[in-house]
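1. Attaching a predicted model along with its sequence, questions to come.
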Amino acid sequence: MTTPTTDLRDDAEKLLRELAGPTATLREDQWTAIEALVVKRARALVVQRTGWGKSAVYFISAMLLRARGFGPTVIVSPLLALMRNQVAAAERAGVRAATINSGNVTEWQDIHEQVSAGEIDVLLVSPERLNNPDFRDQVLPSLAADAGLVVVDEAHCVSDWGHDFRPDYRRIRTLVAELGEDVPVLATTATANDRVVADVAAQLGVGATGESHGGSDTLVLRGTLDRESLYLSVLKLDDATERAAWLGQHLADLPGSGIIYALTVSAARDLADLLTDQGHRVSAYTGQTDPAEREALEQALLNNEVKALVATSALGMGFDKPDLGFVIHVGAPSSPIAYYQQVGRAGRATERAEVVLLPGPEDQRIWSYFASVAFPREHLVRKVIDELDQTKPLSTPALEPLVELNRTRLEMVLKVLDVDGAVKRVRGGWIATGEPWTYDEERYSRLDEARQAEQDAMLEYQRIDTCRMEFLRRQLDDPGMDGANSKCERCDNCTGNHRSSTVDAQSVQATRSRLDRPGFDLPARKQWPTGMSKLGVGLSGKIADGPDTGRVLGRLSDLGWGQRLRALLDGPDGEVPDAVITACIQVLKAWDWAERPTSVLALESPTHPILTTSLAARLAQVGRLDDLGVLRLRPDHPPVSAANSAYRVAGLVDAWEVPDFTAVRGPVLLVDALTDTGWTMTMAARAVRAAGADAVLPLALASPK
């Protein structure tokens, strides 16, 4: 017998109070979604702003469906680590929840058994798990057959038009396709424009225009994105030091605790160190932060034990602190949609939250770098397919030396090809399926155009003198826009209250002195890439004849030295500036080497030969070192451009004309203008040591990140 709708709503309201507190009441759209999923067994797409209560919809629906005798709810989310507080709240409300992710491998078997025994109400899985061979073949079929509800959280990740596309998410299509006709599907996101909504709807079969599925009407709930608590402003300071100084000077004045976003890991670390030195309670939070430390840092921010976390985009979707008082960006994200998603973390339960953008001229360079690691050209992708056998699996490390792609891009390509059906992940690695595959050149070109349009829009956001919130809402095709009357009357442009760009001169000088401390370690490569023998190179295992730990003057993304080094490397080749020599001397003085170098050798640079050789000559003069000249490339040796480690190493074998160094006593200081992967320094040092040098100490002016 069907439960009357009025009784069902009473049950839903009761569950909400257990989840969110005794005063909580359902929004009408929340109830509409719950009713569609539980009563109509429909498929729904919910696009609502951060803090609206999307998680309440799926946790309440899960419990109502379980009470009606349906199977467990499967939630696919990329944010399992950041859903801790939501899961904890659900468990307090009686929801039996479990997660399967890379952080709890030892618990997987027990969880599989609990699912089979019907002891789990909600199972949260990462999209990566959907193609784990054991999970895909042994657990997923039973889940697809018995699931009471399937939830795709952060559904914009399905679309490569979205700001955070993830190839693994495309596998959800397979899961949805294998569901029974009466299994409801809920897709949720806070950041999707019309194009992303249509793409997500098409891929998940939830329907964006009200067509039917399984005899039931689909539902699209798309609310306004305006946030009355957000006070947006932009402050332009072209000098990175002044931006950092402004933040140090004004951070204590911002309300409550918040998030300071930086575009790169190194910028986040540098800014956190700077603010800490100035007495602010902040910590860095990046994708390289240990998972256990991430959890502790999130809790510290939730408890207001820190003024701010200085974070990359690693702290974003899924982090829930309703009273977050501010979001500052030191550097602009590459799209208004990504920007809105991040600022939406603030002001969910406060009357006012400050949102400040401090863009820099270097932002576009960083955008270009991230764009450069996008989906590769067709011939590189074809090479991946061609190298795979249809019966004998090949692991990713074994495949890497056979194709001219680094590990990160290779893994992305394999995931896309897997979704497209050209390859398949099995125990032991990857195999080719033999299925025909087409490189969608038109789609990738249109995607490049869309990305460029987003970057142009982000630059326009910085220039406009009209309402900033209205601009962001239009970028996201906000259905709540009401024509000419959509001004927020809160942002700096609407109110005329623009933040002062004046920074105390002493603060700027102190900040510059701190940021100008040059130098960081360049760790020596320890292990040769796997599979070198397949390229005809007899190198494997540990590297025993490479350089010692080296030093780099600065990163191109640094807040301090970044701007100067970028200008130096982007400009015409010329003599090394005195300021750079002075900084290099400071780096050498602070170097904790086992033995001081006795000589200096410049690596021949195809792009900056005068800069590199003058650097070596000046250091030899100042440090009273023997100037060994230039380690020149063989004239007949082809240039090496491969980013893939194995190919790069193979290309650098016998690359230099190496003189006899047996008469050299003591370590050789090996200098170059720019170091990226570290393999050039490794192979050059190996050649110098083979020619008789005792040890090699690498020194570079810059690294990209």
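-> Looks like it came in fine.

2. When you work out contacts or count neighbours from here on, use the C-alpha atoms and nothing else.
-> Will do.

3. residues contacting residue 301?
-> 257-258, 307-309 (C-alpha atoms under 8 Å, 6 or more residues apart in numbering).

4. I would like the residues contacting the one helix or strand residue 271 maps to, please.
-> Assigned by DSSP states H and E, residue 271 belongs to helix 265-277. The contact list for helix 265-277 (C-alpha under 8 Å, 6+ apart) reads 244, 248, 261-262, 281-288, 310-312, 511, 514-515, 555, 557-559, 705.

5. now, which of those lie within helices?
-> Within the contacts of helix 265-277, residues falling in helices by DSSP state H are 244, 248, 511, 514-515.

6. let's bring in a second one:
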Amino acid sequence: MTHADLADPADLRTSADAVLARLVSDHTGAARLREDQWLAIEALVAHRRRALVVQRTGWGKSAVYFVATSLLRQRGAGPTVIVSPLLALMRNQVDAAARAGIRARTINSSNQEEWDAVKAEVASGDVDVLLVSPERLNNPDFRDQVLPELSAATGLLVVDEAHCISDWGHDFRPDYRRLRTMLAELPADVPVLATTATANTRVTADVAEQLGTGAGTDALVLRGPLDRESLSLGVLRLPDAATRLAWLADHIGELPGSGIVYTLTVAAAEEVTAYLRQCGHTVASYTGRTENAERQQAEDDLLANRVKALVATSALGMGFDKPDLGFVVHLGSPSSPIAYYQQVGRAGRGVEHAEVLLLPGREDEAIWQYFASVGFPSEDLVRRTLDVLARSDRPLSLPALEPLVDLRRTRLETMLKVLDVDGAVRRVKGGWTATGRPWVYDAERYARVARQREVEQQAMREYALSTGCRMEFLRRQLDDSEAVPCGRCDNCAGSRFSDKVSDSALDTARGELGRPGVEVEPRRMWPTGMAAVGIPLKGRIPEGEQTFPGRALGRLSDIGWGNRLRPMLTPQAPDVPVPDDVADAVVTVLADWAKGPGGWASGAPDAPARPVGVVTVASRTRPQLIGSLGTRIAGIGRMPLLGSVEYTPDGTGARPSRSNSAQRVRALHEAFTVPAPLAAALAAADGPVLLVDDLSDTGWTLAVAARLLRKSGARGVFPLVLAVQG
């Protein structure tokens, strides 16, 4: 086909439909582009414009960039570069491209051994589409060596899931903001396409403004109605977590096809998976802790309907493409209606009917509050970080920064990425450096974003309680001007599911959630960089100073004991003696621990000695709770209560909020002491001790206290806490 053929609009449309036919060759029916699909393709191919497409999931946004790629490549354009946020999305896009005869390759964190080969294929013209993760854009080697050449050769730039660009969006990712630099450096005639299904008016305007960077013209915005005709939305308000689990066990088999059960935390996903398997259902867990190989196997199993459901966190979100996905159930409410719309959009893309159910829980808001508490840091922390970088004569890695900056690693890294986009810091080989450029803390914007999050949370409360059309509600949250009652949801057409559960399922759920006890892994390595703040600790913690593996009653993030413990351990909770049900559960944990693998009563040849005493950790916030717990354990176990690890006279015992490991150890290093009577009791004790505390957040309080006990003569330390944070 000649250049002149493609220049004619009618011929261009015919060619576009022909590519679409190859792309959807595994589907029935005639292949013809939607009008807005064609408008986007025409803008990209014929007019080399920049376009933002905001259309519902399943509308066919990927068809736009694959068809445009094919036509542009026929015109001699360079490869299409697709910035894509998730590995699952990349895998689906590579498969879809192959159906249209488009050669697609990817550069991401899971295929580093292929990078050199992929770069060579791109350079030789053998690749039509290169998919990269946003994180690649600021990898020093990729940014400095690959990106300039790629920008010069790119025939089409595609920004998938473009709402991630905007910090008003539900899934803002600082790495996406690097695209502003790439956009500014692209030749003027290189078309750009941004796509998303989840952008309200504010996010759309923000993305469109960024999309116009360096273009000299406004981006074309194509926004369509966001109804999903195949989805039937519903809400079931059940009294507690056990009832919600029992409902799943009783009714998941009634849900059409295979689907996804979303949870808000990793702990909940693991609990639900274990319970449903116990009830005979074929399910798999999919979370941020799942290894890449296991994730891909889980995706493949769901695609092939070998499992009824994946029990997933938001790690399974954007881009997972299973056209016949029959249901999405949320065990717990997301904090944003926009995020909720995006997740339920996984269902019903290629079938006439799919079920969407929300089962909200009373723990939801506590989880929302936790995630809201880790927003952009205060100006003081940001300035302190910039000052540390400015005073350093070398780049500083994240581990090197942690002893000097009071932020956990993930939050520190996110902050640095934002500062990088703003030009205040730069990522180089070996870490981060300050640029010295002026930087302004946009407190007003961060406050507006925080207020917007609160508005979104309130909207989700209203969604769960609404008596109006649920799809209309979600569409209005996305500023869809065409939103009307759907006629399909439980409020429009009546509930399709009973809230009844069987006694057997409920008993099993209560037993599963009521089973106390999770392992507390000992800290084995000191944080790096402690010498920089005058703390002489480094490397592996000596065996003679470590704790044994410990136990907790539960995790604060789970839906079993977490729901019981969370109200007791909030900063606002009154300090009271340990409740009887909690003390009884701790006794059960101790009994199971003693008899289990590695327990002192297990009978194993290398089993440790039985604890011979109880030591508590001093507390300024919950002394009654911890003291009474230690007393109860000592009495039941017929062991002496030896005393407490106390604060030093000048030790505040204050821990940095959400701090990283290095900061935590720095705060704790000289905060505790072993009183002389306790040291004498330890020296006389003929065995290890139980170290009792209320909450283990990072594990460093237990590690530091245990080190002091071991150095004071304790023959071993078994940590026992009510809850762990994770």
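-> Thanks, I have the structure now. Fair warning: this is a prediction, and the values are worked out from it, not measured in the lab.

7. Can you pull the TM-score for these?
-> TM-score for the superposed chains, counting by TM-score structural alignment, normalised by the length of the first structure: 0.96, backed by 695 aligned residues with a C-alpha RMSD of 1.5 Å.

8. quick one on the thing from earlier: out of the contacts of residue 301 of the first structure, who has the most neighbours?
-> residue 258 (30 neighbours; other C-alpha atoms under 10 Å).

9. Provide a list of residues in contact with it.
-> Taking C-alpha under 8 Å, 6+ apart, we find residue 258 of the first structure in contact with 301, 307-309, 324-327, 346.

10. re earlier: give me the mean distance between the helix holding residue 271 of the first structure and the second structure.
-> Its aligned residues in the second structure lie a mean 0.3 Å from helix 265-277 of the first structure after superposition (mean C-alpha distance after the TM-score superposition for the first structure).

11. same question, stretch 581-588 of the first structure
-> Stretch 581-588 of the first structure sits 1.7 Å off on average (mean C-alpha distance after the TM-score superposition for the first structure).

12. What about the residue mapped onto residue 101 of the first structure from the second structure, how many residues nearby?
-> Aligning on TM-score structural alignment places residue 101 of the first structure opposite residue 108 in the second structure. Counted with other C-alpha under 10 Å, the neighbours of residue 108 of the second structure add up to 19.

13. Over to residue 369 of the first structure?
-> For residue 369 of the first structure, the number of neighbouring residues by other C-alpha under 10 Å comes to 11.

14. And the helix or strand containing it, what's buried?
-> Secondary structure assignment for residue 369 of the first structure, by DSSP H and E: helix 363-371. By neighbour count on 16 or more other C-alpha atoms under 10 Å, the buried set for helix 363-371 of the first structure is 363-364, 366-367.

15. Quick check: the match of residue 101 of the first structure touching residue 133?
-> Yes. Applying C-alpha atoms under 8 Å as the test, residue 108 of the second structure and residue 133 come out as touching, 5.9 Å apart.

16. circling back: average gap between the helix holding residue 369 of the first structure and the second structure?
-> Helix 363-371 of the first structure sits 0.5 Å off on average (mean C-alpha distance after the TM-score superposition for the first structure).

17. Next secondary structure after that helix?
-> Per DSSP H and E, the first helix or strand lying C-terminal to helix 363-371 of the first structure is helix 378-387.

18. right, and the helix or strand after that next one?
-> Next in sequence after helix 378-387 of the first structure, counting helices and strands by DSSP H and E, comes helix 396-399.

19. Please name every helix or strand in contact with that following helix.
-> helix 407-420 (3 or more C-alpha pairs under 8 Å, 6 or more residues apart in numbering; DSSP states H and E).

20. Could you rerun that using 6 Å?
-> Here helix 396-399 of the first structure touches no other helix or strand, going by 3 or more C-alpha pairs under 6 Å, 6 or more residues apart in numbering; DSSP states H and E.

21. Just tell me the aligned range of that helix in the second structure.
-> The alignment of helix 396-399 of the first structure onto the second structure (TM-score structural alignment) spans residues 398-401.

22. could I get the buried residues of helix 363-371 of the first structure as a markdown table with distance to residue 119 of the first structure?
-> Formatted as a markdown table, those follow (distance: C-alpha to C-alpha, whole Å):
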| residue | distance to residue 119 of the first structure |
| --- | --- |
| 363 | 50 |
| 364 | 51 |
| 366 | 48 |
| 367 | 46 |
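
23. This completes my enquiry, with thanks.
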